[in-house]
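K.L.:
take this sequence and fold it.
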Amino acid sequence: MPRPRRRKGRPLLVLALLIVLFPVVSVLTTALIPPPVTILMLQRLAAGDGLDYRWRSLNRISPHLVASAIAAEDARFCSHRGFDMEAIQKALDHNDAGGRVRGGSTISQQTAKNVFLWPQRSWVRKGLEAGYTVLIETIWGKRRIMEVYLNVAEMGPGVYGAEAAARHWFGVSAADLTPQQAARLAAILPSPRRYKAAPPGPYVRRRAARVQANARIVRNQGLATCVTG
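P.N.:
From the prediction side, this is the model:
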């Protein structure tokens, strides 16, 4: 009698192991090769947006865009371990006060969501996002996280990543982005389907000016050294 019971338990054990191992294997794999198309890309493609996704190594992406992304999205990117508790608390306080809803996600969290998960908000997704964030911080490291982020982030309707966005908006390669162009791309990251990097509207011009000024602070204070060395 004990043997059949052990056999019945084996499928559950195998399933549990697969559930644990799948995220680890997927993160290990994408540490070495570019991620394939993401769930968001497929959803947008099905909706008729098209798909322009051109992988470029971080060495072929302008450091101006690295600084601008940190300035716009995650000023403490190099100093946190995936979660910026101060930014999360500020976002909660802001939202409780009845202001415009603001998120506190780091670049690491956004990358985990973009690559491995779906865009719709839910507690399940947020829980999985936290787990994947810990994994990529541990396995990938900051430089790889930034490289993947700048390659898969949505930067326009059907446009993903620095190279496709640089070509789409400015007709240049990602390596040749100027500080102003990089700031404009970073400025539209929160709502890339609503705003245009070129020609920029009043909101994007104002936000890009702030991003460009803060990007200079990022460079001058060494806030991007975990990526640029």
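
K.L.:
C-alpha only now, for contacts and for neighbours.
P.N.:
Noted.

K.L.:
where do the helices of the protein begin and end?
P.N.:
When secondary structure is read from DSSP state H, the chain shows helices at 2-30, 39-46, 63-73, 85-96, 107-116, 123-139, 142-152, 162-170, 179-188, 202-220, 225-228.

K.L.:
of all the ones you listed, which lies closest to R194?
P.N.:
R194 lies closest, by C-alpha to C-alpha, to one member of these: helix 179-188, at 8.1 Å.

K.L.:
ok now that closest one, how far from the chain's centre?
P.N.:
Distance of helix 179-188 from the chain centroid (C-alpha atoms, centre = their mean, to the nearest Å) equals 16 Å.

K.L.:
likewise stretch 103-122?
P.N.:
Put simply, stretch 103-122 sits 7 Å off its chain's centre (C-alpha atoms, centre = their mean).

K.L.:
mind listing residues that contact that stretch?
P.N.:
Residues from elsewhere that reach stretch 103-122, judged by C-alpha atoms under 8 Å, 6 or more residues apart in numbering: 35, 38-40, 73-74, 77, 82-84, 87-91, 125, 128-130, 132-133, 136-137, 145-146, 148-149, 152-153.

K.L.:
pull out the buried residues from it.
P.N.:
By 16 or more other C-alpha atoms under 10 Å, the buried positions in stretch 103-122 come out as 104-118.

K.L.:
over to stretch 124-133?
P.N.:
Neighbour counts over stretch 124-133 (16+ other C-alpha under 10 Å) mark 129-130, 132-133 as buried.

K.L.:
could I get the residues you listed as JSON lines with distance to R194?
P.N.:
Converted to JSON lines, those look like this (distance: C-alpha to C-alpha, whole Å):
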{"residue": "E129", "distance to R194": "25"}
{"residue": "A130", "distance to R194": "27"}
{"residue": "Y132", "distance to R194": "28"}
{"residue": "T133", "distance to R194": "27"}
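
K.L.:
out of the residues you listed, which comes closest to G9?
P.N.:
Of all the buried residues of stretch 124-133, G9 sits closest to Y132, with 27.7 Å by C-alpha to C-alpha.

K.L.:
for that closest one, which non-adjacent residue is closest in space?
P.N.:
Of all residues not flanking Y132 in the chain, A112 sits nearest, at 5.6 Å (C-alpha to C-alpha, 6 or more residues apart in numbering).

K.L.:
isn't F77 up against S68?
P.N.:
No: between F77 and S68 there is no contact under C-alpha atoms under 8 Å: 12.0 Å.

K.L.:
higher neighbour count, those two?
P.N.:
S68 (32 against 23; other C-alpha atoms under 10 Å).

K.L.:
to compare against the first, here's another:
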Amino acid sequence: MAKTRKSAKSDTPAPRLTGRLIRRRLRQAVLGVIGLVVLVTLLYKLVNPPTTPYMLTEGHRLGGVTQDWVAMDDIAPVMARSVVAAEDANFCLHWGLDIGAIRAALAAGGDRGASTISQQVVKNVYLWQGRNWVRKALEAVWTPLTEFLWSKRRILELYMNVAEFDTGVFGVQAAAQHYFGVDARSLSGVQAARLAMVLPDPKGRDAANPTAWQRRRAAGIMDGAATIAVDGRASCFQS
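P.N.:
Next comes the predicted model:
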């Protein structure tokens, strides 16, 4: 009987030890994931991503895509201003999430977008496409980290190099060649505005042969690009 009681006592700590071990392993796993995210984000601060998940998917579907990476200094300044005017006019004013735009989108019942350029970069470079709450949650956490570790100029540089401008055409250099036969550094104000105009719907809009509505939208982007050039909202990415 004594031997039996001793065996029972020796077995009782096991569940507590197992529970502590599981919690320790979970903490280690969470810290490992956080460390990996920080490391990958720091890596792309210095190194240009060779591809993105969406480019890989489209490349497999289409049999290849076109992309030619160009540094920010080799992109016409008016192109950068046009992209910001079209996609995120308060790019220089927020920390990754535009709370005002999010509130306006919620008030409109979700019919208007609220993603900043920073959010789109995180989605394009690291995550997957589509309206998915898991992806949106990851994007919401990863975006402020990216804003903290990267400069605004670097964020915009990546955006213009990985954004889709037509089916299988990624990045402003490939788009400038595809639509206008010029390099990104030589884009005019009209050409830059038309490229920025296609960004919300690259498969449904044409920068070379825009519709009447698309021409009006491009004209509005030109005005917006000129406005942010003088009111300070381009200061964070202009050299």
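
K.L.:
now which residue in the second structure aligns to the residue nearest to Y132 of the first structure?
P.N.:
By TM-score structural alignment, A112 of the first structure lines up with V122 in the second structure.

K.L.:
Q89 of the first structure too?
P.N.:
In the second structure, the residue matched to Q89 of the first structure (TM-score structural alignment) is R103.

K.L.:
from A114 of the second structure, how far off is that match?
P.N.:
8 Å (C-alpha to C-alpha, to the nearest Å).

K.L.:
the match of Q89 of the first structure: neighbouring residues, count only.
P.N.:
R103 of the second structure: 13 surrounding residues under other C-alpha under 10 Å.

K.L.:
also V204 of the first structure?
P.N.:
By other C-alpha under 10 Å, 21 other residues sit near V204 of the first structure.

K.L.:
just A108 of the second structure next, same as before
P.N.:
A108 of the second structure: 11 neighbours (other C-alpha under 10 Å).

K.L.:
coming back round to it: output the helices of the first structure in a markdown table; the columns should cover distance to R54 of the first structure.
P.N.:
What follows is these, written out as a markdown table (distance: least, C-alpha to C-alpha, whole Å):
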| stretch | distance to R54 of the first structure |
| --- | --- |
| helix 2-30 | 16 |
| helix 39-46 | 13 |
| helix 63-73 | 16 |
| helix 85-96 | 31 |
| helix 107-116 | 15 |
| helix 123-139 | 22 |
| helix 142-152 | 7 |
| helix 162-170 | 6 |
| helix 179-188 | 16 |
| helix 202-220 | 24 |
| helix 225-228 | 20 |
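
K.L.:
between these, which gets nearest to Y53 of the first structure?
P.N.:
Per C-alpha to C-alpha, nearest to Y53 of the first structure of the helices of the first structure: helix 162-170, 6.1 Å.

K.L.:
so that closest one matches what in the second structure?
P.N.:
Counting by TM-score structural alignment, helix 162-170 of the first structure corresponds to 172-180 in the second structure.

K.L.:
mean distance of the matching stretch to its aligned residues in the first structure, please.
P.N.:
When the first structure is superposed, stretch 172-180 of the second structure averages 0.7 Å from its matched positions, counting by mean C-alpha distance after the TM-score superposition for the first structure.

K.L.:
just give me how far that stretch sits from the chain centre.
P.N.:
20 Å.

K.L.:
now do stretch 34-49 of the second structure
P.N.:
Remark: stretch 34-49 of the second structure is offset 14 Å from the chain centroid, using C-alpha atoms, centre = their mean.

K.L.:
got it, and stretch 37-46 of the first structure?
P.N.:
On the basis of C-alpha atoms, centre = their mean, stretch 37-46 of the first structure sits 15 Å off its chain's mean C-alpha point.

K.L.:
so which bit of the second structure is it matched to?
P.N.:
Under TM-score structural alignment, stretch 37-46 of the first structure corresponds to residues 51-60 of the second structure.

K.L.:
now the matching stretch: buried residues?
P.N.:
For stretch 51-60 of the second structure, burial by neighbour count (16+ other C-alpha under 10 Å) applies to 52, 54-55, 58.

K.L.:
what is the nearest of these to D73 of the second structure?
P.N.:
Using C-alpha to C-alpha, these come closest to D73 of the second structure at T52, 22.3 Å.

K.L.:
right, and A71 of the second structure touches Y159 too?
P.N.:
No: taking contacts as C-alpha under 8 Å, A71 of the second structure lies outside contact range of Y159: 11.5 Å.

K.L.:
centre-most residue in the first structure?
P.N.:
Centroid check for the first structure by C-alpha atoms, centre = their mean gives T111 as the closest residue, at 3.2 Å.

K.L.:
distance of the counterpart of V84 of the second structure in the first structure from A183 of the first structure?
P.N.:
Under the alignment (TM-score structural alignment), V84 of the second structure pairs with I70 of the first structure. Distance, I70 of the first structure to A183 of the first structure, by C-alpha to C-alpha: 10 Å.

K.L.:
higher neighbour count, the two?
P.N.:
Remark: of I70 of the first structure and A183, A183 carries more neighbours, 31 against 24, as counted by other C-alpha under 10 Å.

K.L.:
count the residues that sit near the closest residue to Q177 of the second structure other than its chain neighbours.
P.N.:
Leaving aside its sequence neighbours, Q177 of the second structure sits nearest to D183 (C-alpha to C-alpha, 6+ apart; 6.1 Å). D183 of the second structure has 18 neighbouring residues, counting by other C-alpha under 10 Å.

K.L.:
how near is Q129 of the second structure to L21 of the second structure?
P.N.:
37 Å.

K.L.:
same question for Q238 of the second structure.
P.N.:
Note on Q238 of the second structure: its distance to L21 of the second structure, by C-alpha to C-alpha, is 52 Å.

K.L.:
comparing the two, which residue is more hemmed in?
P.N.:
More crowded of Q238 of the second structure and L21, by other C-alpha under 10 Å: Q238, with 15 against 12.
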